[in-house]
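Q: Sharing a model prediction with you, sequence too.
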Amino acid sequence: MKMSRRTLAALTAAALPALGGASVANAAPPELPRVRGDEALARARVAADVLMGDYDQIKAWFPSSWWNSAVALQTIGDYMLRSGDRRYLDQLDHTFERNKGPFPAGELSGDELYGNFTSRAIDDSGWWALTWITAYDLTGEQKYLDMAVTIGEFMDDFWDPSTCDGGIWWNEERTYKNAVTNGQWIRLTAELHNRLPGDSAWLERSQVAWDWYLASGMANEAGLLNDGLTDACENNGDHVYTYNQGLAIGAPLELWRATGDPQLLEQARYFADSALAQGALFTEGILTEWTDVLGESTNDNHKQFKGIFLRYLMDLADTTGDARYQDVVATQAATIWEQDRSITDELGVRWAGASTEASPNVFDWRTQASALSALIADLPQDGARRSLSASLSQAPVVMPDTDLMTVDLELHVAITSTPARDVRIRLEAEGPDGWALEAADHVSLETSETEGEPVLATVPVQVTVPADAAEGTQLITVTASAPGGLEYAARSEVVVARSIDFDGGTQDGPWLWDAGGSGVTDEPGRFADGSSYFIYRFPFPASTATAELTVTISNQYLVDLGADGETWTRVLAEDEPLRDASNRADHTFDLAPYLEGEDKDVYLRVSDAFPEDGWGGQVHHVSAQYSGS
């Protein structure tokens, strides 16, 4: 049946339980200290830098995932808006200019891209539209807003009242109407209205879509968004994903800005309170995707859902000033930093940090972007006038011989302080007993006049590893401190190894020289699909004369060996487009031809023999045997 807005308004009480009725009681969150604004900014800056370390400057996106790249770049935009740090504007613009045209299937994502960041996946297109609105908010450049309008017009073609009385289709094939595409559509149309002077068309679309969304039944009796509708236009009872709940907060909030209707703000609160209720989306105070639970498997999509929720919870906390929401944000940020952070400041998918051998925590650029949203949300709205951060480059694996070995690291220091002034930053390096560390004891920097813009310095740190160094992971720390109580400890690990024997994907981190856009499967294995690849480095001791490398590999592989990481010899290639790992086998290679120089490093590269179909080489296990002269 067709419904007028007046009828829908009368049905709102039936479509949703009484606003504010959701109990926000929850298990006590972990007791972690709330950080100052300068510390929050330092943490967000370091996490943003780690994320952008995975940005592919050539392809101008984050490899192997199209919609995830849009969300990650919007997160970087959120960081720049919140912090005042504008260092990544060029990358946003590079992505816009490099990728606004059409691309055949497989080149940038699995789908063909039609141009203007559109494809058969309607919600993918919507994420890019939201990203370009953020870029417009950062720069005021009209081209970004124009692109968001173009994407919006593309999406509007998939609004279809002939099925379920309305709603945007999830895909070009028109097979599913779901929460993400429609929550996204309401937010997008309201954002466009709020940025286009004199608009009425986008506002009308937003209001019609919101009315339909409330009446659709996707919100269940607990105020949680199930994934979508059945063919009979009923709630399908599918999982409640955190990003759907986040959009249910963000959509009415932006529409409230457009209309001033207080009921919309209350509806945003209702969906937030429903998420915070006992037994809903939080476990012991920490936002938890159902796929985060030990024993469950995450995937590349799930990895970014929680960050989208935090983006819109931050918006609600900022708008209302409600201490409950601010406390939730602070708890997520503190727990991530203390329990879900690697030694190299990578942030994982499980914000509470749980990990077992059978169900390890997962770290990649998608999980980094998601957790970064929580750190951004914890920044003061007006930024922080002063902050100090530092990071250490990751050391390569060391395989000791009979002599001392040196490892060169780089300490990256960043400071903000307004007004501009000279700041002396003290440095103190620490390492294992018996190791020698050489680094300057201070660095002096003149801070920028521009609030939020960090001034950067790179300081060399030389680490001398004794020949009898204990095997395993050894911690290196450099602590930077500045006047006013600013302090930050940068960490790195040196892995000392005397053997090579690891599973791909779960144990290969120390040996991974270049991830190259590769991915990791649930079963131990690192894979390279399409144009992606990965490179392992094996730093054999200086006295090594002979060595053999055994690789367990499957699917559509190309395998190359080299002595410098740049020049390659093809040693193995699959000539059939296999997808079922039926060719999984051990292959052994003689490494003697690559050990002739003074440097005994050997590099192994794996890529995709049939890049058009996305089933590239997958390495399951690597081992090596070697002997001295």
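A: Good, I have the coordinates. Numbers count the residues shown, from 1 in each chain.
Q: going forward, measure contacts between C-alpha atoms and count neighbours the same way
A: Fine.
Q: Just list the residues touching the residue nearest to D292 when sequence neighbours are not counted, thanks.
A: Using Cα to Cα, 6 or more residues apart in numbering and skipping the chain neighbours, the partner closest in space to D292 is R350 (5.8 Å). Counting by Cα atoms under 8 Å, 6 or more residues apart in numbering, R350 touches T288, D292, D340, N361, V362.
Q: hold the first one in mind and look at this next one:
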Amino acid sequence: MILSRPRALCALLAGAVALAVGPVSPPSAQADPGGGFDGPTATARARVAADVLMSSYDPVKAWFPSSWWNSAVALQTIGDYMERTGDRRYLQQLDLTFEQNKGVFPAGYLSGDPLLGNFTSRAIDDSEWWALTWIQAYDLTKKRKYLDMAVTIAEYVEDYRDDTCGGGVWWDAERTYKNAVTNGLWIRLTAELHNRIPGDRHWLGRAQQGWNWFTGSGMINAGGLVNDGLNTSTCESNNQTVWTYNQGLAIGAGLELWRATRDPRLLTTVRRLADSAIATGGLVSDGVLTESCDVPGKVCDDNQKQFKGIFLRYWMDLTDTTHDRRYAAFQDQQAATIWDNDRDAAGRLGLRWSGATSADHPNVFDWRTQASALSALIAAVPALPPVRSLSATMTPAQPVVMPASGSATHVELVAGLQATAPAGQTIEADVRASGPAGWTVTPTQSTVTLRPNGSAVPARGSIELDVAIPAGTPDGRYPVTVTATSGPQLSFTTQAEILVAHTADFDTGTAAENPWLWDVGGSQSNGVQNRFADGNAYFVYRFPFPSDTATASVALTIDNEYVVQVSGDGEQWTTVARETEHVHGGENKATLTFDLTPHLTPTRTAYVRISDSHPEEGWGGRLYHATATYNS
């Protein structure tokens, strides 16, 4: 459901950055017009991005924090990744979500609405998203329980189909709105069920009825773009926003129904929808898929952050089905743009695929934007993906150094490698490391031997690196680069971005916060100056003060029901502040200063942890700004 989700907020994504080596091959050079521009590189990129996304998966609640339908879409995206690449590492998480969350839950636990069991709620479109996720799980595993669940959900949704406005499915249990998303999902869902249930006629009939009603409803405007829904009083198109996911779902619905019927008229309509999307006046700006809300100066809400990824999921289906080189070129362009322009130093993928940002409206990075952009990277993977691939990451990806005067400062990094290849083949990866001029990285060259056993579980290897930062290095961000190469076809580059700083001074929810954020702990960020930890969530900052530090302190601008704890090792905590009152509106907002000196370890590092003093209420500590200072 796309309305009234006030606390559907964003988890900060941890991860590692990886940069592809060499120029991108143009689509005309492809052997497979339905695939990516460079099979091994596209596969490796998708793997790196999928791992970053799954770092935000909450294994306790078995979902992605603070959003119900968005979690379904993110898990389906991971299913797409596994199906496309052969990597099966995340099947366990899919099944954990299925088994743990198929019951009945009160409002506020996983969704703002009560969950009625079997992944259903008053939000009909939310229920449909989960049905598609379980069909994806069935395709991956062939376990009947997933398909049976999708049928159960479809039967629930079917009860909200009636003749108002001539047909269609209601968006909500209150029957207030008939719209594009609910009915695009309904057609895709029922057609997918038909295509997987031998002898079915019922779901095929529902899909055909749904398509005929949808295409005749007026929601597809004269320009071939899909408006949001109908005015209930007049049953005419409301001419509201053309969201990318509605366009994508219409394409996906027609494609799945075509597979069921082979009616050529369906492909004609699908092509019109697709061509309209990428034509002048459509959904593309300077060659990049662009939501109306993600242009500079505007803000997308947590739901809208995932719309473009849904479009690319079904665009990938379009390319695979039609083998049209124009469609392949478009999806490859989106993947290349994201990788080159919309990726931060931690490997996170942002909202604006063009990378556009400003001080007032910075590009947003969270697990929703990660899932959305990941769909574009998956689409660039060839339909028949290469078995051999090589990727590299750096940990930590954004280390902080607060250097002492007069001597070099050392940072330890780990270069991690992952590779796939047929069983019995060995990948010898030559690994070369470098830093800025005057820095020393040890070792500069080494070899890692990886012994993959197919694509299901990539083989892993790593190299520990010591980075010596010269005394007197000015404050700034400095790259340390590692390139892993195996033979003439496999090459991947990753960078760690080291922040050299003498002061920690940052707003939460910004790129400036990321290097200091040591443990996300399930916390959420709802934009600039808004990181909070509800329930059992928390977040931790690490301040690696110089070795000659004598005193240190931190000032926090904070409110709501907070607990502030301090540690010298990140394990043993001392509580230094606790809000005992029940504060839900930020009326206790204040800047509090805490002395860190008693907690400094011999290495002069301090950790600050913020959590919820009343975890049963869900109004945990909210931090706006942090400043850490020291004296030598």
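A: Okay, I see it. Being a predicted model, the structure only gives us computed values, none of them experimental.
Q: Drop the TM-score for these two in here.
A: Once the chains are laid over each other, their TM-score by TM-score structural alignment, normalised by the length of the first structure reads 0.90; 595 aligned residues with a Cα RMSD of 2.0 Å.
Q: that older thread, tabulate the contacts of R350 of the first structure (CSV), appending secondary structure, neighbour count and distance to R385 of the first structure.
A: Listed next are the contacts of R350 of the first structure as CSV, based on DSSP: H, G, I helix; E, B strand; the rest coil; neighbours: other Cα atoms under 10 Å; distance: Cα to Cα, whole Å:
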residue, secondary structure, neighbour count, distance to R385 of the first structure
T288, coil, 21, 33
D292, helix, 22, 36
D340, coil, 24, 27
N361, coil, 21, 35
V362, coil, 23, 34
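Q: Looking at the second structure, name the residue matched to the residue nearest to D292 of the first structure.
A: Aligning on TM-score structural alignment places R350 of the first structure opposite R352 in the second structure.
Q: Kindly report the same for G217 of the first structure.
A: In the second structure, G217 of the first structure lands on G218 (TM-score structural alignment).
Q: mean deviation of the helix or strand that contains L456 of the first structure from the second structure?
A: For L456 of the first structure, the element it lies in under DSSP states H and E is strand 455-465. Comparing strand 455-465 of the first structure with its match in the second structure after superposition yields a mean distance of 2.0 Å (mean Cα distance after the TM-score superposition for the first structure).
Q: Kindly name the residues of the second structure that line up with that strand.
A: Taking TM-score structural alignment as the measure, the second structure aligns residues 459-469 with strand 455-465 of the first structure.
Q: Mind listing what's buried along that stretch?
A: By 16 or more other Cα atoms under 10 Å, the buried positions in stretch 459-469 of the second structure come out as A459, R460, G461, S462, L465, V467, A468, I469.
Q: Just give me how far that stretch sits from the chain centre.
A: Distance of stretch 459-469 of the second structure from the chain centroid (Cα atoms, centre = their mean, to the nearest Å) equals 26 Å.
Q: Now tell me what touches it from outside.
A: 408-420, 435, 439-443, 448-453.
Q: from these, which would you call buried?
A: Counted by 16+ other Cα under 10 Å, those give 409, 413-420, 435, 440-442, 448, 450-453 as buried.
Q: Show only the entries of those residues found in strands.
A: The strands, defined by DSSP state E, take in 409, 413-420, 440-442, 448, 450 from these.
Q: I'd guess the match of G217 of the first structure is in a strand, am I close?
A: No. Under DSSP: H, G, I helix; E, B strand; the rest coil, G218 of the second structure falls outside any strand and is assigned coil.
Q: For D51 of the second structure, see how far away the nearest residue to it once chain neighbours are set aside is.
A: Leaving out its chain neighbours, the residue that sits closest to G218 of the second structure by Cα to Cα, 6+ apart is S237, at 5.4 Å. As defined by Cα to Cα, to the nearest Å, S237 of the second structure lies at a distance of 41 Å from D51 of the second structure.
Q: Check P474 of the second structure too.
A: With Cα to Cα as the criterion, P474 of the second structure and D51 of the second structure are 33 Å apart.
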